[in-house]
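Undergrad: what would the 3D arrangement of this be:
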Amino acid sequence: MNQTILRAALAALILPATLAQADTLLKIDATAPVAAPLQGHLKQGASVSPAGVRIGANSQYLTRDGQPWFPVMGEFHYTRSPASDWELELRKMKAAGITVVASYIIWNHHEEQAGKFDWSERRDLRRFLQLCKKVGLEAVVRIGPWAHAEVRFGGMPDWVVYAMPTRGNDPQYLQYVQRFYDQIGQQLKGLMFKDGGPVVGVQLENEYNLRGPGKGAEHISTLKRLALKAGLDAPLYTVTGWDGAVYPPGEVTPVFGGYVDEPWATSTRELAPKETYAFRFDTRVSGDLGAQTVTHERGTADDEIGKTPFFGAEYGPGVPFMYRRRPVIAADDVASMVPVQLGSGVNLIGYYMFHGGRNPAGRTWLQESTGSGGYNDVPLINYDFQAPLGPDGQQRQVLTRLRPYHWFLQDFGARLATMTVRKPAAVPANAADLETPRYAVRSNGNSGFVFVNNHVRKYAMAAHEDVRFEVALPGGKLTFPSTPVDIADGDYFIWPYNFDLDGPVLKSATAQPLARLDLGADGVVYVFAAHKRIPVELAFEPALARQLQAPGARVAERDGKLVVDQLQAGTGAAITIARQGKGPVRVVVLTASQAEQLTIADVAGKRRLLLSEQQLVVDGGELQLRSVGSSAFRVAVFPALAKVSTAAAGVQRGTDGIFQTLAATLPERQLTASVAPLRAAQAVPPLLIGGNAKAAQEPGPETFGAAASWQVTVPPAQLEGLDDALLTIDFVGDIGRLYAGVEMLDDWYYSGYGWQFGLRRLGARLAQPLTVSVLPLRADAPIYLDNKARPDFGGQAQLAQLRQVTVTPVYLLRLNMK
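TA: Next comes the predicted model:
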């Protein structure tokens, strides 16, 4: 007897008892047809490249050559990173699944003095965009002229702010805006999409909700006209759509966002559950995004929901530390937000910030501060943002959590883009309802995806036991999984149903699709990610019983479906389905941790799957692996590489399931830093309460004379041969600052989140000792700190401690594949 049929017969004898339990059915109606997208409402700029590629936009999604297109966009501010780092950091973003880079062009970073423009070194916008093209990334330029970006005067030069009205159609102001736009146009000449360049979009202004003569939609129309006059002719024009934004309908596309905490808030306590974690069915605005102008009027975007696509630009994969509020964000706090946005209908996911940075030096400090009239105080230099990639390019855990969604969208975003959001019959009453299940469906016809989120930052969600989903489809009801599952506090996922596997149909799955790899005559490989806790179940049409092989798994006909469960997630082919006249379909189900290690890239002329705990970058014929703290490297590759060589000690080759493995160990390095006290802290005065927020303000410059200081010496010779070395400064206090001589290199608000500084960029300056200064934190300081970070003052009025300074090596292994 066929082994698959035998297993099915045996399983049928033992399954009825397991199905006797009562199910919790989460029901949703997806029978209504998907409306055809509205065409022609959005007035695009030049949308065809010299190669004939056309970018389009309808009321639901972007298109590329007539096919749905679902980009993943990440913000990276070129002026906040050394120009020498740009190419590598852009490659890191691409290796993380980013397809479009967004960046503010911050006016006062380029024209701090009237008429004296600086487009050199880290301000070289043209070179930055040329590198985007070289690396294979497209770009959206956010040209302001007002940006916010936690910059002094929102990016407006002082001489503009002091001399004239801004953010409206004042003739004097527009004269200087046109000059700024013309300068941008010169930098971007030949780099627009229509010229074969990477620039596919232009954002006008930011968080704009001002009304009145010469303002509102009239001003946005004027800015678009000035941008076109400057040669900034792009397929897509956007404005931020939150906080009551106003704009001319059809002339621009609104974009949205959401953050998992509000460091701009004034509360020193935990915030109420954030709306960002709740599916949205009637609005696209996800709570307070920190706009500095306030309106209580209805925004243009609210009236255009049926006419414009749902695009994101500022979903925060972290948040900044602001003086009065310093929330530390966990990776799951961010990753759980993504299924919510996708399940709410987002068809472009955009992150702010995806890469952290540091402010450039100017004639004055260029950060936002209450002292210069801003709503917030932020560090003078540091703009870490808890981003997936830190200011020195270090990979954070949140990146590994987000990356599987990016691969999902890369291969299956075109399917998702055409799907309509379906609302459950019962939805949470509000963001504070932690009992009602949070889920949604996006579908088109009989196929779709279920989105579930049972995670809310800082709050426990109700567990839901014995859950099955019942989706009413045009072809009838589909109930899955066959064995009920428990959804615990903290769970979140995306599961497909009626999912086409190049012929065979996956009726349902309790695993997330990750990738599709076409191997030509050798068939197709589909990659899924198992949930960290919920067992994997894959269901097919019963007719596939003779074609399907699932070694080691249980295969049984159940509920009218061929169910495969009790399979072992990992690197092997869990299921193989034979196809007549074609190569087979193989299904690989990676474990949750393996899925977080996955990078997909073109390597040696083929699209390949790469699994590694190390940070991966592909540069031409070279595969680069960076490892922080460990000299051991391992990467698994599929399909296998024919040629691999390295200048390091021999690479050990092996296999792991369908993957080829490559491993090597570099000589281990022990790095040291010596610390010597320079001066003890003095008493600091109570914090001032004031500013626009009427909250705690950062102490004035003179107060820093009371800071404790230590001399830190790192012998530069010990860094030779390393890719970098990260200086980690573990302190307790209010504000830390790092100096080389009297030059401030970096600064940090104490929060409990690790402060790191890459030493490679210091060069010869490392030959002199560094200085760490810590301003004391007062016990009565009215600022928000996470409970885990709030220090025990032990009855003292203030604390300023340097607990430890360490230096961690960053190793680099280069694998040549030519």
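Undergrad: going forward, measure contacts between C-alpha atoms and count neighbours the same way
TA: Noted.
Undergrad: helices along the stretch 151-300 of the chain, start to end?
TA: 158-163, 171-187, 216-229, 300-303 (DSSP state H, counting those that start in this stretch).
Undergrad: which of the ones you listed sits closest to residue 245?
TA: Closest to residue 245 of the helices of the stretch 151-300 of the chain, according to Cα to Cα: helix 300-303, at 6.3 Å.
Undergrad: what comes into contact with the closest one?
TA: Helix 300-303 is touched from outside by 241, 242, 244, 245, 246, 247, 248, 249, 254, 283, 284, with contacts defined as Cα atoms under 8 Å, 6 or more residues apart in numbering.
Undergrad: tally of neighbours for residue 720?
TA: Look at residue 720: counted by other Cα atoms under 10 Å, it has 10 neighbours.
Undergrad: any idea how far residue 298 is from it?
TA: 59 Å (Cα to Cα, to the nearest Å).
Undergrad: which of the contacts of helix 300-303 sit farthest apart?
TA: 248 and 283 (19.2 Å).
Undergrad: quick one, which of those two is more surrounded?
TA: residue 248 (15 against 11).
Undergrad: possible to save the helices of the stretch 151-300 of the chain as TSV with mean neighbour count?
TA: Below are those laid out as TSV (neighbours: other Cα atoms under 10 Å):
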stretch	mean neighbour count
helix 158-163	13
helix 171-187	17
helix 216-229	19
helix 300-303	19
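Undergrad: please generate a structure for the following sequence too, so the two can be compared:
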Amino acid sequence: MGWMSLCLAMTCASAETILAVDASSPAPAALENTLKLGTTVSTTGHAIGVNSRYLTRDGKPWLPVMGEYHYSRAPAQQWEAELRKMKAAGVDIVATYIMWNHHECEAGRFDWRGNRDLRRFVELARRAGLDVMVRVGPWVHAEVRFGGIPDWVVNLMPTRRNDPQYLEYVARLYGQIGRQLKGLLWKDGGPVIGVQLENEYNLGGEGEGAAHILKLKELARAAGLDVPLYTVTGWDRALYPSGEVTPVFGGYPDEPWAASRKELPPKETYAFRFDTRVSGDLGAQTRGNQRGTAESDMNTTPFLGAEYGGGLPFMYRRRPIVSPDDIASMLPVQLGSGVNLLGYYMFHGGRNPVANPTMEESAATGGYNDTPAINYDFQAPLGPDGQQRPVLGYLRQQHLFLRDFGERLAPMVVRKPDLVPANHTDLAMPRFSVRSLGDSGFLFVNNHVRQYAMPDQAAVRFSVKLPGQTLTFPSQPVDVKNGAYFIWPINFDMDGVHLTYATAQPLARLDTGKGDVTYVFAATPDIPVEFAISGVSPVRIEKSSAVTTARIEDKPQDVLLRVEGPASDVEINLRVADKRVRVMVLTPEQARSLSVGVIAGQRRLVLSDAQVWFDEKGLQLRSKDDPSFSFAVYPRLAKAPVGAVWTERKDGLFQRFDARVAQVGGQAEAFVLRQAGNVRPVPVGGRANAAMIPYPEQFRPAAAWTLRTSAPKAPQVEQYLLQPDLVGDVARLFDGVAMVDDWYYSGYGWEYPLAAGTSRAFTLQVLPLRADAPIYLDQQAWPDFGGKPQAALLRGVKVAPVYRAQARF
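TA: All right, here's what the predicted structure looks like:
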């Protein structure tokens, strides 16, 4: 009888469901030298490699997080702070498209200045501690006009194939990119570790397919772009030269590019993948009619991600809003399916450059989608103006887990449960997976599907058959409720303490000095926290009053620790040999406010509801519309911070500091400029045969307001955000006669930045939304038309200050 068959009277008397997985077979060895890489060793002696299962860094398994941020869609003066915010959010690699038509709008005239200064962006990424993946196209999609290929190229020659004229201009573009990045590549000690070629490429005609991707790689290398990793997107029957490039994958919680006006069936991205890496429709502009290369390359390439949706864009015909859980619940699924590079699209929102013609993808120019002309918010974790969205805290805790424990997870192989859902629309069967190597592993569970209620999985325990033992846990059955998702460790080493399992997720490991270490865990909502400590090594336990102990009846040397009311003052000290291993348990709410960074020369935990990031000066904090700041730090600081009037207090194991800056008020007034007229029916057509954004002439019935704004200059304010609260179809904001931003109404809040110390007048234009508009909005977003055929309302407008504070150490 295994020790985990702990039989408490109450447990044995009750019914339970055992969810089993066999992880006892040996993991196949990872294959080496299956991919032709560029130079992998830098001048600093560091090395990046890849085998058939995972990436390596300096010979060790590496499971990084990658987030997309488009430099040419963002103000250059914000880049440094935004890149540091990404680093603080647990991102390791920043990916960025190089949009050809942002740099060579006119043939032969390249512009790499200002917001288009790729070199400076990469240098700032290095300063922030980020690696860089450049996605060089030449076709990038990115919801940009002609997929990023300049008009003059589209008009003059065939694209996306081995046409000699086209390749001549692609070679010139790559040459320009190579000159911008000279000295910044990995081989030179720089941060650029990879190049993505093309995007969503499944064309298979003459001069296309694998031959075209191979030619692009040759051109990139000839331009000096010698990097460890060359990637291509692997979905929608992508074609590429096997062995020359590594496919990357993605998945989204909805399909804004779909033509449906209804809720979609459950998405594949919420179901564990055991036999394929290719998700469903990801919005490719072309359609392949052959088996993609990625399907046959599964045994020779690692499972890497590039486009797991950090949010969703709004297309004109379809505007779904996603919740933090809709995004975060995808992470255990992807990791539990074997993903070994967690890549997001987008991680940071932006705006298209203001240009004529406008730079967006549109049905009018042959695109499949109608996107806003300027706004590219994407509901991203970081908004276009650096706003921290609620989803960021949900994701950051998973990224911190990967930063400290990804080296353990990366080599582990996926183990398929004994019973799995019939398909991704089967909501009844429990969804879980195990990744393991030897007797160690992680359990991944997801019981959340966007817009669908999942049944509570009642009285559940998990049974994992490993090479040396079978573990059944927790000690008592638990209910996995609708909406739950989590990652639990199995046979997890904590610096000599053998943790057989925990019903909490590891978040971080800190060296806290003098031979002591701290392991930080996050409690799983609605499930009791247990730590099963094995007696393999003698361990002395010191615990707080919130922790109870129980002995295992058939292994009296083992201890089961139960945590009541996890909080930042819950502490378990485990002494093994001459080392103290401290276990800290955070509530789910605390875990979502957790950041980890270096303060006063030591890596520390920081809890704060404000937006925080780290730089050479210490801790930077931002707070929208709230002049109060508070953060807690662990381990404790010897001195209080400076930079604001910080007051100190005790907060459990943490040291908390509070400050308040002077409150200021931005002002906004709205004056009716013109009433709405009767809008015509929404046109239907285009490649999708769906609702199309009305032509400019059809905006004549739009309602309009003059917005007079005041944004007082104050040292404690970084910027202001204009927040129109409106109902309509399409909204456009003008500064004088220039459109500076636009928005598709969806029920999601729109914000536009105002510089401190300015007073401006804008014109806000709102095209009425017809009650019969053939578009998709989430049910809660549809307005009450009150029996009228259309609606165009400005319910209010606000100017919110973004306060800043600094804690220097």
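Undergrad: could you get me the TM-score between them?
TA: The TM-score (TM-score structural alignment, normalised by the length of structure 2) is 0.97; 800 aligned residues with a Cα RMSD of 1.4 Å.
Undergrad: hang on, the earlier thing: turn the helices of the stretch 151-300 of structure 1 into CSV, including distance to residue 740 of structure 1.
TA: Converted to CSV, the helices of the stretch 151-300 of structure 1 look like this (distance: least, Cα to Cα, whole Å):
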stretch, distance to residue 740 of structure 1
helix 158-163, 28
helix 171-187, 34
helix 216-229, 42
helix 300-303, 49
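Undergrad: and the ones you listed: which comes nearest residue 43 of structure 1?
TA: Once Cα to Cα is applied to the helices of the stretch 151-300 of structure 1, the stretch that comes out nearest is helix 216-229, at 11.3 Å.
Undergrad: and the closest one against structure 2, how far off on average?
TA: Following superposition, helix 216-229 of structure 1 is found to deviate from structure 2 by 0.3 Å on average (mean Cα distance after the TM-score superposition for structure 1).
Undergrad: got the angle between that helix and helix 171-187?
TA: 40 degrees (axes from the mean of the first three to the mean of the last three Cα atoms, to 10 degrees).
Undergrad: for helix 216-229 of structure 1, give the aligned segment of structure 2 as residue numbers.
TA: Helix 216-229 of structure 1 corresponds to residues 209-222 of structure 2 when matched by TM-score structural alignment.
Undergrad: what about the aligned residue in structure 2 for residue 38 of structure 1, how many residues nearby?
TA: When structure 2 is aligned by TM-score structural alignment, the residue opposite residue 38 of structure 1 is residue 31. Per other Cα under 10 Å, the neighbour tally for residue 31 of structure 2 reads 16.
Undergrad: try residue 537 of structure 2
TA: Residue 537 of structure 2 has 14 nearby residues by other Cα under 10 Å.
Undergrad: residues contacting it?
TA: Going by Cα under 8 Å, 6+ apart, the list of residues near residue 537 of structure 2 reads 496, 497, 498, 576.
Undergrad: so it belongs to a strand, correct?
TA: No. Looking at residue 537 of structure 2 with DSSP: H, G, I helix; E, B strand; the rest coil, it is coil, so not inside a strand.
Undergrad: picking up where we left off before, of the helices of the stretch 151-300 of structure 1, give the one that comes closest to residue 620 of structure 1.
TA: helix 171-187 (26.7 Å).
Undergrad: longest strand in structure 2, please.
TA: strand 793-808 (DSSP state E).
Undergrad: whereabouts in structure 1 does it align?
TA: Strand 793-808 of structure 2 maps onto residues 801-816 of structure 1, going by TM-score structural alignment.
Undergrad: and the equivalent of residue 316 of structure 2 over in structure 1, how close does it get to residue 756 of structure 1?
TA: Taking TM-score structural alignment for the superposition, residue 316 of structure 2 sits opposite residue 323 in structure 1. Residue 323 of structure 1 is 19 Å from residue 756 of structure 1, where distance means Cα to Cα.
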